[in-house]
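1. Here is my input, please return the structure:
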Amino acid sequence: MTLIPYLKKLSNHPLIVKRKFFLLLLLVVFSTMTYPFTPMHVTESNATLEINSGSNLNQITSQLVEMNILKDSFRFKVLAFVTGNQTKLKKGYYKIPDSITPLGLLSILVDGKEMLFPITLVEGSTFKQIVELIDNNANIKKTIVGFDEQKILQLMGAEEPYVEGLFFPDTYYFYKNTTDLEILTNAYKVMKSKMQFLWENRTEDLPYESPYEAIIVASIIEKELGVEYEAPEIAGVFVNRLRANMRLQSDPTVIYGMQESFKGNIRKRDLRADTSHNTYTRKGIPPSPISLPSLISLEAALNPATTGYFYFVAKGNRMHHFSKTLKEHNRAVNTYQRRK
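-> Modelled structure (predicted):
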């Protein structure tokens, strides 16, 4: 008998066939056992998956195959069935990490660990700028477009008379299709929470009748502020002037009152032109904030520095010169402003 026919005959021997089957079975079992823990090496960086409401396992795995996240759908389906999660995958918008394992992917989809998107409300921003920021964000669902401010206040459950300045400036994270109203309401609630604590721990005998008035003054401080450490001193000036029944005489309030007519420079006639927010023509606290005040400005408004200062002027380096008398202030203005 030659060698080749002998080997063919030997390969068909029942014992050899059984061994082949056993080895094949062992390979399948080993592959199945290691599959859940083997990184998939997603080819597309920052791949995202959107699962719509009502999608079933077949539809979801087909999406994953089309996106080259899965090489085949069979083993992932088996994994879902074996773990009892075949009907537990949740709708949502998911980020797929580059080296995620099948079990890790299944866990994300079952737990509903959706991708979060950031939005930053910057201190000093106006409500108009916030609306533009939200409108330009494609991941936010628009539900209050065209609503007036009073309607928005009502929907937020706010008791304040104006929407300006009511949102705490910070970076907020949200799920895709979160509504504009939900974003605003969340930022409003954060501001309320911050203000409750600050109001309860404020300096005594401040010239504010409510937390809202403190927010208004803080918003003016925010627009005057160049360097953070000056916030308590600027607040001290405004508090001193309010106590003395003096006008606040803050340029940013004039600019806010001018709205679209402000072209970059304040003229003397602008200071004399009366608006609801012009603190050169009107005494007391304006009717609304003029911007989003930062935590630093809020803290300063409620815990101002105790000084004898009633005036300040910008020095041109983001800092201010503070004065106790008008005579001293006029000299500072000549030094830092009129020399330009």
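2. rest of the way, CA atoms for contacts and neighbours
-> Fine.
3. So Y173, which state does it fall into?
-> strand (DSSP: H, G, I helix; E, B strand; the rest coil).
4. Before we compare anything, build this one as well:
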Amino acid sequence: MPASKPKAKKKNKTSKSFPFKGLILIVVGLLLISGLVLKASLWKAYPVDGDKQRLMIGTGETYSGFIDRLAKEDHLSFPILVKIYQRIAIHDTMKAGVYEVQKGMSIANVLKMISNVDNAQMNRILVIEGTTFKQLIDALKKDDLVTKEVVNLPTEQLLKELNIPYSHPEGLFAPDTYFFAKGETDRKILTDLYQRQMKALDAAWNNRANDLPYKNKYEALIMASIIEKETNLDSELEQVSGVFERRLKLGMRLQTDPTVIYGMGDAYQGNLTKADLRRPTPYNTYTMSGLPPTPIALPSKKAIEAAMHPDESDNIYFVATGNGGHTFSSNLQDHNKAVQDYLAVLRSKNKGN
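-> The predicted structure is shown next:
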């Protein structure tokens, strides 16, 4: 009998096909995971109450801070992934303004929307308490969403155009956060701020305390601007007011640095010297008695109220503590000690640096 052929070995199809099938499963799994990650982050709907909602973006806000806030409020997961997407896909910064977010808009679409100021529905204008009229005008000049009609006029002509019956603009415009339609005129914006300030001033004047040392409400506004510049603590406003009100009654000079600085104008470079304090100007309250001729800043409603309601202590001095706030004193001995304490704090801080 002829010799039989050896039987061929069967191929193990399972062992050779397994890597390919396994790779497919891994790819599918990764795609599913990626989809879930994107759904929880970039594709997730931005939180909206109702059919639409306004989203306010302030000047100086960043994508990083905005994304972190959404994550902190549990509105998205994987914030790092969202930040990477923003860096790669959005080659611009956030633009200040007020945007309208429709219900169902994804976070990715919102991120794109707020990179283009043309998408803004309204323009956010921030007027900070204690800033000057010049700073307000400069901000309006730089704002591309404001239609320019009066900001480039000389001050005297600007006031005339706005029908403002004062010869100096300082202090006449209310600091606050405002929202105006894109393209709103500077005339409308300034008129609105002026009317708000006058309304606050009139209300406070009509409800003022008795025996104030002001001839009229404009002098009270001057005082409010000084109070605004002297402290950033609401709890101290009436105390500062009381010190200056008593000094006026006693015939003492106000001796307040912010008035000197205002009178120096652009000559002030951040350092007030003894020579500056001795140099007479209409605003140097170290060399002149009484109030300066005009306000020195844009005072808040709180500062105006404080000017009308000084505290009832007998303090006539105050000095910074060096750690925030001020020490108030009724006599020169206590005040001199407070000054030495302040200087000691400064020396200690300088050593630490």
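5. where along the stretch 151-300 of the first structure do the strands fall?
-> For the stretch 151-300 of the first structure, strands defined by DSSP state E, counting those that start in this stretch occupy the ranges 171-175, 178-179.
6. tell me the most buried of those strands?
-> strand 178-179 (a mean of 17; mean count of other C-alpha atoms under 10 Å).
7. Where does that strand end up in the second structure?
-> Equivalent residues of strand 178-179 of the first structure are located at 184-185 in the second structure, counting by TM-score structural alignment.
8. from the middle of its chain, how far away would that stretch be?
-> Stretch 184-185 of the second structure sits 21 Å away from the centroid of its parent chain (C-alpha atoms, centre = their mean, to the nearest Å).
9. I'd like the strands of the stretch 151-300 of the first structure written out as JSON lines, with distance to E224 of the first structure added.
-> JSON lines is the format used below for the strands of the stretch 151-300 of the first structure (distance: least, C-alpha to C-alpha, whole Å):
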{"stretch": "strand 171-175", "distance to E224 of the first structure": "23"}
{"stretch": "strand 178-179", "distance to E224 of the first structure": "33"}
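10. Nearest to H320 of the first structure, out of those strands?
-> Closest approach to H320 of the first structure among the strands of the stretch 151-300 of the first structure is made by strand 171-175 (29.2 Å; C-alpha to C-alpha).
11. compared with the second structure, how much does the closest one deviate?
-> Compared with the second structure after fitting, strand 171-175 of the first structure deviates on average by 1.3 Å (mean C-alpha distance after the TM-score superposition for the first structure).
12. Residues touching that strand, excluding its own?
-> 93, 114-121, 139, 183 (C-alpha atoms under 8 Å, 6 or more residues apart in numbering).
13. all helices for the first structure, in order.
-> 3-11, 14-34, 57-66, 74-82, 102-111, 127-135, 149-156, 180-200, 211-224, 231-243, 251-258, 268-272, 295-302, 326-336 (DSSP state H).
14. Include mean neighbour count and distance to P287 of the first structure when you put the ones you listed into TSV, please.
-> Shown next, in TSV, are these (neighbours: other C-alpha atoms under 10 Å; distance: least, C-alpha to C-alpha, whole Å):
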stretch	mean neighbour count	distance to P287 of the first structure
helix 3-11	10	95
helix 14-34	12	67
helix 57-66	15	54
helix 74-82	16	60
helix 102-111	18	47
helix 127-135	15	15
helix 149-156	15	15
helix 180-200	17	18
helix 211-224	25	8
helix 231-243	23	15
helix 251-258	21	11
helix 268-272	13	18
helix 295-302	26	16
helix 326-336	15	27
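15. Of those, which is nearest V313 of the first structure?
-> Short answer: helix 326-336, nearest of the helices of the first structure by C-alpha to C-alpha, at 6.4 Å.
16. where's that closest one relative to the chain centroid, distance-wise?
-> Centre to centre, stretch against its chain (C-alpha atoms, centre = their mean), the figure for helix 326-336 of the first structure is 42 Å.
17. swap in stretch 226-241 of the first structure?
-> 27 Å.
18. Filter the contacts of strand 171-175 of the first structure down to the buried ones, PyMOL style.
-> Buried subset of those, written as a PyMOL selection, criterion 16 or more other C-alpha atoms under 10 Å:
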select buried, resi 93+114+115+121+139+183
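19. List the ones among the contacts of strand 171-175 of the first structure that fall in strands.
-> 93, 116-120 (DSSP state E).
20. A305 of the first structure against G236, yeah?
-> Yes - in terms of C-alpha atoms under 8 Å, A305 of the first structure counts as a neighbour of G236; the distance is 5.0 Å.
21. Contacts only, for E160 of the first structure.
-> Counted by C-alpha under 8 Å, 6+ apart, E160 of the first structure has contacts 153, 212.
22. Give me the aligned partner of it over in the second structure.
-> In the second structure, E160 of the first structure lands on Y166 (TM-score structural alignment).
23. Sweet, I'm off.
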